[in-house]
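Participant: Structure of the sequence below:
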Amino acid sequence: MKAIVFETYGSTEVLRMRDVEKPLPKDNEVLVRVHAASVNAADWRMLRADPFLVRFYAGLLKPTKFQTLGADIAGRVEAVGKNVHQFQPGDEVFGDVFASGFGGFAEYKCARESELVLKPANISFEEAAAVPLAALTALHGLRDKGRIQAGQKVLINGASGGVGTFAVQLAKYFGAEVTAVCSTGKIDLALSLGADHVIDYTQEDFTRSRRQYDLILAVNGNRSIFDYRGALTPSGAYVMAGGSTGQLFQALLLGPWISLIGKQKMGALTSTPNQKDLLFMKALLESGKIKPIIDRHYPLSEVSKAIRYVEEGHAKGKVAIILECSE
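Facilitator: Below you'll find the predicted structure:
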């Protein structure tokens, strides 16, 4: 089968399309013929080993745990292991395969049974592949870490990207008053997703206004944690779910300390994909309450271009990979 592999850390120039051995499912695994995948910030961060801590997960000097990126997949079940009971050959599925070593940028992927759910019939493979990692990151940031409540004032910084477009929709679903922060060209998108207010960060600095929020979900940007603190209500919560490396370390190191000395809660999100929450998202997709936003799509041979585009930070929603073998 064909797969996009990397044998050393670096830019997208180190990515190569190779013929590799088709995997065989273990007893608890499902072999999926991948019809679509999607690109996440996790892909370019793993590729570049940024932050350096990535190396302790993937390999210190070079990637050894896995050599094919791609956490999100959607496709058809080709075969199942003897202990798999939820799926059978021919089923259309989607899921997040981060825990089983990435591998979505390939024609076939062996995934754990617990990483997949049946694809909603009302969306395409491309749309399904856009959901798992980004949507669950948004869900865990708002519901679990942020403890969102109906009627709260919620700000999404980076509202037009992969995680952000799901975050705006989910915050509205939970009954919040949503303020979306994005650039000029993405204002209409944010409003179409249900945002009550939109701040164009090229024209206005939300941290310098007098408005305060009960919950801030940061999925992009490079603002100081103290800037975010000033934009929170006295008992508000700040959740860092994406952005610069410096912003990440501030949330990890300073967030817990700030949370101890007052009523505000500040910190970084740790999101663990799980089948229960993926089923929750599936129900929202089937009901039409959530919709994936796809900016561009690329063939498997152009994964490097797709990752570069996402790394630039200007994508409206998600970027999909469509495999040539798809029907």
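
Participant: CA only for contacts and neighbour counts going forward, please
Facilitator: Noted.

Participant: Not counting sequence-adjacent ones, nearest residue to Tyr298?
Facilitator: Sequence neighbours aside, Ile321 is the residue nearest to Tyr298 in space, at 4.9 Å (criterion: Cα to Cα, 6 or more residues apart in numbering).

Participant: Tell me how far that neighbour lies from His297.
Facilitator: Per Cα to Cα, to the nearest Å, Ile321 is found 6 Å from His297.

Participant: Give the closest residue to the residue minimising distance to the centre of the chain in space, chain neighbours not counted.
Facilitator: Residue closest to the average C-alpha location in the chain (Cα atoms, centre = their mean): Ala134, at 2.4 Å. In space, and not counting its chain neighbours, Ala134 is closest to Val163: 4.5 Å by Cα to Cα, 6+ apart.

Participant: secondary structure class for that neighbour?
Facilitator: Secondary structure, DSSP: H, G, I helix; E, B strand; the rest coil: Val163 is helix.

Participant: That one: what's it in contact with?
Facilitator: 134-135, 137-138, 219, 317 (Cα atoms under 8 Å, 6 or more residues apart in numbering).

Participant: which element follows the lengthiest strand in the chain toward the C-terminus?
Facilitator: In the chain, taking DSSP state E as the definition, the longest strand is strand 29-39. Using DSSP states H and E, the next helix or strand after strand 29-39 towards the C-terminus is helix 41-48.

Participant: And this one, please, so the two structures can be compared:
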Amino acid sequence: MRAVIQTKYGLPDVLQLMDIEKPVPGNIEVLVKIHASSLNQGNLVLLKGKPFAARFAFGLSKPKYAVPGGDFAGRIEAIGKDVTQFKTGDEVFGDLSSSGWGAFSEYAAVPEHALALKPANLSYEEAAALPMAGVTALQALRDKGNIKLGQKVLIYGASGGVGTFFIQLAKHYGAEVTAVCSQKHKHSIEQHGADYIIDYQGADFSLAPRHYDVIIGVNGFQPLSIYKQALKSGGVFVHVGGSGAQLSRVLLFGPLISKMSSKRFSSFLHRPKQEDLVLLKEIAEEGGIKPVIVRNFMLEDIQEAFHYFNKGHIGGKVIIQISALDENDLHERTP
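Facilitator: Okay, the predicted model is just below:
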């Protein structure tokens, strides 16, 4: 089978497409024929080995996982003898970022806890866009932001692959959403349900009369005082991404601000959970979320895909198409 191999840290040219042996699923694993994957910030960290602290998880001198790739969607071709949740032929999606990675390949042996049945109304490409980014948005809003019906939520960095999920999920939970993004993405953000849009190069959101129960920092470099000023009493700021300096300020000063005021500051790191994949499937099938895809690349164009993704400000998800639909997939889609 074809797979992307990474033997050292660096730029996208360290990624090589090679033929390797098809994996054999263990007792509690399923063999998935992968049709699509997607790119996330975590893929860049694994590619570059930066920040250096990430190497303590991924390998100090070289990547410990030869095949990168976290998000995937595909069809189960075989199951281990102790698998109870799935059967051969099931269409599934999932996240391998805590299971040894390996999604940039035509097949992967996946622990059954790392996947869920694919949303019936999404294509493989759309489903592959959902796991890491969708779970990040879900967990940050629900678990860190403690989002509630009628609250006011501001999302700084709302136009990216993660930000668009934040908008849709905040609306799903009944919040009023203000999105901070570039002017060129304004129309797209309106389509996803944002109630108010602020150009990040224009007005200072902290000076607006509106104050927020939850602020999500998906991107940006603002000092914490800006966010603190824009929060309501009892409000919470959740750092998801952005500059290294902003993360350092949250880690250093967030606990102090939280202790000395009625406003809380916290950082967030997504943790793959099967139950959250199942919940995203249900929300997607209800029409509550729809992945925003901006570009599709073939597996053999993986280097070009990373160069494109690394530019930033792209307005949605980048998909890696891995395997073409076979007769079984086409049969499933015949009415």
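
Participant: hmm, back to that, settle this for me: the residue nearest to the centre of the first structure is touching Ser160, isn't it.
Facilitator: No. Counting by Cα atoms under 8 Å, Ala134 of the first structure does not reach Ser160; the two are 12.0 Å apart.

Participant: name the element the residue nearest to the centre of the first structure belongs to?
Facilitator: helix 132-139.

Participant: To what extent does that helix diverge from the second structure after superposition?
Facilitator: Taken over the aligned residues, the distance from helix 132-139 of the first structure to the second structure averages 0.5 Å (mean Cα distance after the TM-score superposition for the first structure).

Participant: Are we agreed that Tyr52 of the first structure is in a strand?
Facilitator: Tyr isn't right for residue 52 of the first structure; it's Phe. No. Phe52 of the first structure is assigned coil when assessed by three-state DSSP, not a strand.

Participant: Quick one: neighbours of it, just the number.
Facilitator: 13 (other Cα atoms under 10 Å).

Participant: Could you check which residue of the second structure pairs with it?
Facilitator: For Phe52 of the first structure, the aligned position in the second structure is Phe52, judged by TM-score structural alignment.

Participant: contacting residues around its match?
Facilitator: Counting by Cα under 8 Å, 6+ apart, Phe52 of the second structure has no contacts.

Participant: All the strands of the stretch 51-200 of the first structure, residue numbers only.
Facilitator: Ranges of strands within the stretch 51-200 of the first structure are 72-80, 92-96, 108-112, 116-118, 153-157, 177-182, 197-200, based on DSSP state E, counting those that start in this stretch.

Participant: Kindly reformat the ones you listed as JSON lines containing distance to Trp44 of the first structure and mean neighbour count.
Facilitator: Shown next, in JSON lines, are the strands of the stretch 51-200 of the first structure (distance: least, Cα to Cα, whole Å; neighbours: other Cα atoms under 10 Å):
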{"stretch": "strand 72-80", "distance to Trp44 of the first structure": "14", "mean neighbour count": "26"}
{"stretch": "strand 92-96", "distance to Trp44 of the first structure": "16", "mean neighbour count": "28"}
{"stretch": "strand 108-112", "distance to Trp44 of the first structure": "20", "mean neighbour count": "26"}
{"stretch": "strand 116-118", "distance to Trp44 of the first structure": "23", "mean neighbour count": "22"}
{"stretch": "strand 153-157", "distance to Trp44 of the first structure": "20", "mean neighbour count": "28"}
{"stretch": "strand 177-182", "distance to Trp44 of the first structure": "22", "mean neighbour count": "25"}
{"stretch": "strand 197-200", "distance to Trp44 of the first structure": "26", "mean neighbour count": "18"}
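
Participant: can you tell which of these is closest to Phe56 of the first structure?
Facilitator: With Cα to Cα, the closest approach to Phe56 of the first structure among those belongs to strand 92-96: 21.0 Å.

Participant: what's the angle from that closest one to strand 72-80?
Facilitator: 130 degrees (axes from the mean of the first three to the mean of the last three Cα atoms, to 10 degrees).

Participant: Just give me the neighbour total for Ile20 of the second structure.
Facilitator: When counting by other Cα under 10 Å, one arrives at 12 neighbours for Ile20 of the second structure.

Participant: Map it onto the first structure.
Facilitator: Aligned partner of Ile20 of the second structure by TM-score structural alignment: Val20.

Participant: ok, for its match, nearest residue in space, not its chain neighbours?
Facilitator: Nearest residue to Val20 of the first structure, sequence neighbours excluded (Cα to Cα, 6+ apart): Met1, at 5.5 Å.

Participant: Next up, the contacts around the one you found.
Facilitator: Contacts of Met1 of the first structure (Cα under 8 Å, 6+ apart): 19-22, 106-108.

Participant: for Arg295 of the second structure, same thing?
Facilitator: Arg295 of the second structure neighbours (Cα under 8 Å, 6+ apart): 317-319.

Participant: Now do the SS call for it.
Facilitator: Applying three-state DSSP: Arg295 of the second structure is strand.

Participant: Mind telling me what it corresponds to in the first structure?
Facilitator: By TM-score structural alignment, Arg295 of the second structure lines up with Arg296.

Participant: Compute the first-to-last residue distance for stretch 255-274 of the second structure.
Facilitator: Termini of stretch 255-274 of the second structure sit 30 Å apart (Cα to Cα).

Participant: same deal with stretch 263-272 of the first structure?
Facilitator: End-to-end distance of stretch 263-272 of the first structure: 26 Å, with Cα to Cα as the criterion.
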